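Asks: Kindly generate the corresponding structure for this input.
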Amino acid sequence: MAQVLEFKLPDLGEGLTEAEIVRWLVAVGDVVAIDQPVVEVETAKAMVEVPCPYGGVVTARYGEEGTELPVGAPLLTVAVGGTGAPEELAEAAPGAAPTVGETAAESAVSSEYSGNVLVGYGTAGPVARRRRVRHAAAKAPAPAAAPVAAAAPAPVAVPVAGPVPGQEGPVPVISPLVRKLARDRGIDLREVRGSGPEGLILRADVELAIAALERPVAAPAPSPAAAPAVAPSPAVASAGERVPLRGVRGAVADKLSRSRTEIPDATCWVDADATELMAARAAMNAAGGPKISLLALLARICVHALARFPELNSTVDMAAREIVRLPAVHLGFAAQTPRGLVVPVVKDAGTRTAESLTAEFARLTEAARESALTPADLTGGTFTLNNYGVFGVDGSTPIINHPEAAMLGVGRIIPKPWVHQGELAVRQVVQLSLTFDHRVCDGGTAGGFLRYVADCVEQPAVLLRTL
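Replies: Here you go, the predicted model:
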């Protein structure tokens, strides 16, 4: 006899308590294997796929795409066990029956339970191919709990695309940005015909649909006696667009607000001549082997500076009224992504070479662009390196990444007039800034740290004294 089991949104770890449904990977009636990903969700940390610990037939889904669910809320129900006979599947999932030509043995489902519900770290086994269970013509009425049914809601008409015949289940969209664009502009993706491979819906397809909706409709010319147009009321005109603060953007807002509220921060800065550092990097890369990034060299400088000024690699426990100096440097770096600002963390940066740091920065940056960072990649930082020079700006007073105690900012490196060896010359100049928690140290320590960093930038040979 088949048994219907409810799978709830699991504990996502890292203190996360909710997640937004981005994309369903299965539909009602699909046969799923144990540990098969069934839904893609966005948390405040990352975009992850949630594997289901049951194998069986999906009988209901809870929550539309874009819905935010708390941990412990029902995600879907699965009919497991039994022989897979048609009458058992029909009893477990009303209206469901095996596909024509499919034997009872082929449609049987496993009653095992894997227990693998850890999100963002992969699953143990291969994912089985999904089989579609065809629905009978007559369907039982939906239960009062109103889970998401197989039928799609009434779509918004999109003249440019027209209906896509027979489209069921997950919409062929990979990019969460495309899905968000459609949701924000009121476009039903089930009505958009994709121009990508195998019908994949691209951003251009959604923009074309938006343009069709916004295209003005020709109206007859008004008669002289027609009343003048009524201007919108001030209340409507001043309402403005409201953008929900959730997901990554909501997490950033919460963290920055907490940082500003709790940390008495101060900022100091200095201009430095980076000509010698740029020459040293060029010499390293000319010698062969993997290329060394400028960010990796700055990271090495930070690590050595923190060894000399450990006060800045710490956090504050106000409940115990203690400063906790941390034994290892886990270096975060600010990365701008389509989903917002994230801070991936290079673990044990103090033990890595310039080559290792370059490779890890590249890996984490690519994962950030692909929205593939795991919660573990985004937590545990002790100090942040913020290279805002990539945006073409010289300086900034960044907000500390709570609960860290400091952040080093690096502006753009550009040719400027500079007094070098007593003469005016054109040199590669960069502005460095340090924002620090004034509870962990005073200005003398912060100034000493920043001056040491600037000395290493100006004279990379200074690092040889501490290697």
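Asks: okay, CA-based contacts and neighbour counts for the rest of this
Replies: Noted.
Asks: Report the buried residues of the longest strand seen in the chain.
Replies: Using DSSP state E, we find that the single longest strand of the chain is strand 423-437. Of the residues in strand 423-437, those buried by neighbour count under the rule 16 or more other C-alpha atoms under 10 Å are 427-437.
Asks: compare with the first, here's sequence two:
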Amino acid sequence: MAQVLEFKLPDLGEGLTEAEIVRWLVQVGDVVAVDQPVVEVETAKAMVEVPCPYGGVVTARYGDEGTELPVGSPLLTVAVGTPVSGTETTGAGAPGGGNEGEGSGNVLVGYGTQAPPARRRRVRPPAAPGAAPGPVREERPLAAGAGAGAGTVNGVGAGVDDGHGRRADGPVAVISPLVRRLARQNGLDLRELPGSGPDGLITRADVEHAVRAGAPAAATTTATTATTRTATTRTTTRASGTRVPLKGVRGAVADKLSRSRREIPDATCWVDADATELMHARVRMNEAGGPKISLLALLARICTAALARFPELNSTVDMDAREIVRLDEVHLGFAAQTERGLVVPVVKGAHTRDAESLSAEFARLTEAARTGTLTPADLTGGTFTLNNYGVFGVDGSTPIINHPEAAMLGVGRIVPKPWVHEGELAVRQVVQLSFTFDHRVCDGGTAGGFLRYVADCVEQPAVLLRTV
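Replies: This next block holds a predicted model:
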């Protein structure tokens, strides 16, 4: 007798709480093997294929392509041939035996099987004065966008209707955290919205309908004294035009850059440098045979040498502890533009790599960025960023620091320009270098010293021989 197991969107790690379904890899009725990829999802970090820890026949899928699901929501159900004794039909246990909560161990690329789900709690709602005790209510998981009886209600102890279509004080029951966030982004008070779901549950469709109707935002109350409060009301204004959701990679970039602007007091300095000798050195390196050396790799090697001289710039700021944390290793991020937006892959241990190793790793990560196969590990852990915006044909920029890092080096295009070389006017290959730094970790003298050393290495690559 077959047993139906439910596979839920696993914990994605790195603080990720949701993912968007990009493409289903199986249909209802398909036979899947253990650890076979069943769906491709996009998180705020990367696009990944999710393998199913069960083998059997797919009996249901939850969510269309383009649907955003929170972690823990059902993805699909699988009918397996051998039932597991003592295992609930909510997805705990691997087919063919084993302990409760045991899976194949490969729920998501880069992450292990999540811990067994907590057993369902039974919550007894408070009885009205004088009323007889009511039946015990069982909380069940509810998938985003699912109907009655299919998932978890976010918000236990939801507010009670006051008789005028509004909820009294207390958390409001919504179908998923996504609904709560959507309401917050549009300035809507969930207490003012009627829910179309069971027991007044507010669904995403309810919020979207209120947004289209231009529903007024909640009246927000601000305490002015210990006994006096003043309420103000905001009304959402909806400008006409095409609306593009800030989600996935684009949404993650928006959140990170906004946080950087809020928290980091940055400053920028820049200098023009004669890159002619660096270009000649690269040509001679590649003529000598062996793997080709990229210009980006040479600039990265210069960066790591500069950070060895100015280690305070390879750091992060812990404001809670009011400490500057100087980091022992250099994990070098570099900005890469893709069809899905800007991503910053990270070369781990860049300070230990030579030019050949750096070239190979840059090539691998760039190709993975273009094909959308970067893993979360490829996109996290950076300590310093190299931004080569010259590929866009521009000379200079004042970039935003990649939070929580402390600095970023920008490199413009290298173009022929008039330049005084050895007392004579000549046409040289000139590049503009810009350096943006967190003014909390250092002053202008340190930042200027770093940038001047980088420029000296660009103009006279032999300077690097001191640190080779």
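Asks: Return the mean post-superposition distance for the longest strand of the first structure against the second structure.
Replies: Superposing on the second structure and averaging over aligned pairs (mean C-alpha distance after the TM-score superposition for the first structure), strand 423-437 of the first structure comes out at 0.3 Å.
Asks: Surely Arg339 of the first structure is in contact with Val248?
Replies: Yes: with contact defined as C-alpha atoms under 8 Å, Arg339 of the first structure and Val248 form a contacting pair (6.6 Å).
Asks: Identify the contacts common to the two.
Replies: Shared contacts of Arg339 of the first structure and Val248 (C-alpha atoms under 8 Å, 6 or more residues apart in numbering): none.
Asks: Which residue, neighbours along the chain excluded, lies closest to Glu355 of the first structure?
Replies: Distances taken as C-alpha to C-alpha, 6 or more residues apart in numbering put Ile292 closest to Glu355 of the first structure, at 6.0 Å, once the chain neighbours are dropped.
Asks: how near is the corresponding residue of the first structure for Val325 of the second structure to Glu360 of the first structure?
Replies: Using TM-score structural alignment, the partner of Val325 of the second structure in the first structure is Val324. Val324 of the first structure is 27 Å from Glu360 of the first structure, where distance means C-alpha to C-alpha, to the nearest Å.
Asks: same deal with Val71 of the first structure?
Replies: Looking at Val71 of the first structure against Glu360 of the first structure, where the rule is C-alpha to C-alpha, the gap reads 32 Å.
Asks: Pro415 of the first structure now?
Replies: Noted for Pro415 of the first structure: a distance of 29 Å to Glu360 of the first structure, by C-alpha to C-alpha.
Asks: Please identify which of those two sits among more neighbours.
Replies: The residue with the greater number of neighbours, taking Pro415 of the first structure and Glu360 and applying other C-alpha atoms under 10 Å, is Glu360; the counts read 18 against 15.
Asks: Look at the more buried one and tell me its secondary structure.
Replies: Reduced to three states with DSSP: H, G, I helix; E, B strand; the rest coil, the structure at Glu360 of the first structure is helix.
Asks: For burial, what's the neighbour tally of the closest residue to it other than its chain neighbours?
Replies: Take Glu360 of the first structure and drop its neighbours on the chain: the residue closest to it by C-alpha to C-alpha, 6+ apart is Val346, 6.8 Å away. In terms of burial, Val346 of the first structure registers 24 neighbours under the definition other C-alpha under 10 Å.
Asks: Same question for Ala254 of the second structure.
Replies: Here the neighbour count serves as a burial measure; for Ala254 of the second structure (other C-alpha under 10 Å) it reads 13.
Asks: cool, the one 10 residues further on as well?
Replies: With neighbours defined by other C-alpha under 10 Å, the count for Ile264 of the second structure comes to 20.
Asks: Same check on Leu25 of the second structure?
Replies: Here the number of neighbours of Leu25 of the second structure (other C-alpha under 10 Å) works out to 13.
Asks: coming back round to it: now for the match of Val325 of the second structure: which residues touch it?
Replies: Contact analysis of Val324 of the first structure by C-alpha under 8 Å, 6+ apart lists 314-317.
Asks: Can you tell me which of these are classed as buried?
Replies: With burial judged by 16+ other C-alpha under 10 Å, the buried subset of those is 314-316.
Asks: Can you redo the residues you listed as CSV, where the extra columns are distance to Ala235 of the first structure and secondary structure?
Replies: Shown next, in CSV, are these (distance: C-alpha to C-alpha, whole Å; DSSP: H, G, I helix; E, B strand; the rest coil):
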residue, distance to Ala235 of the first structure, secondary structure
Ser314, 49, strand
Thr315, 46, strand
Val316, 46, strand
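Asks: if we take those, which one ends up nearest to Ala354 of the first structure?
Replies: Ser314 (23.6 Å; C-alpha to C-alpha).
Asks: And the closest one, how far from Val80 of the first structure?
Replies: In this view, Ser314 of the first structure and Val80 of the first structure are 51 Å apart by C-alpha to C-alpha.
Asks: before we move on, what about Thr59 of the first structure?
Replies: Distance from Thr59 of the first structure to Val80 of the first structure, counting by C-alpha to C-alpha: 10 Å.
Asks: same thing with Glu276 of the first structure?
Replies: When distance is defined by C-alpha to C-alpha, Glu276 of the first structure is 67 Å away from Val80 of the first structure.
Asks: who touches Leu295 of the first structure in this structure?
Replies: Shown here is Leu295 of the first structure, whose contacts under the criterion C-alpha under 8 Å, 6+ apart are 358, 387.
Asks: make it 10 Å
Replies: 301, 333, 354, 357-358, 361, 385-387, 410 (C-alpha atoms under 10 Å, 6 or more residues apart in numbering).
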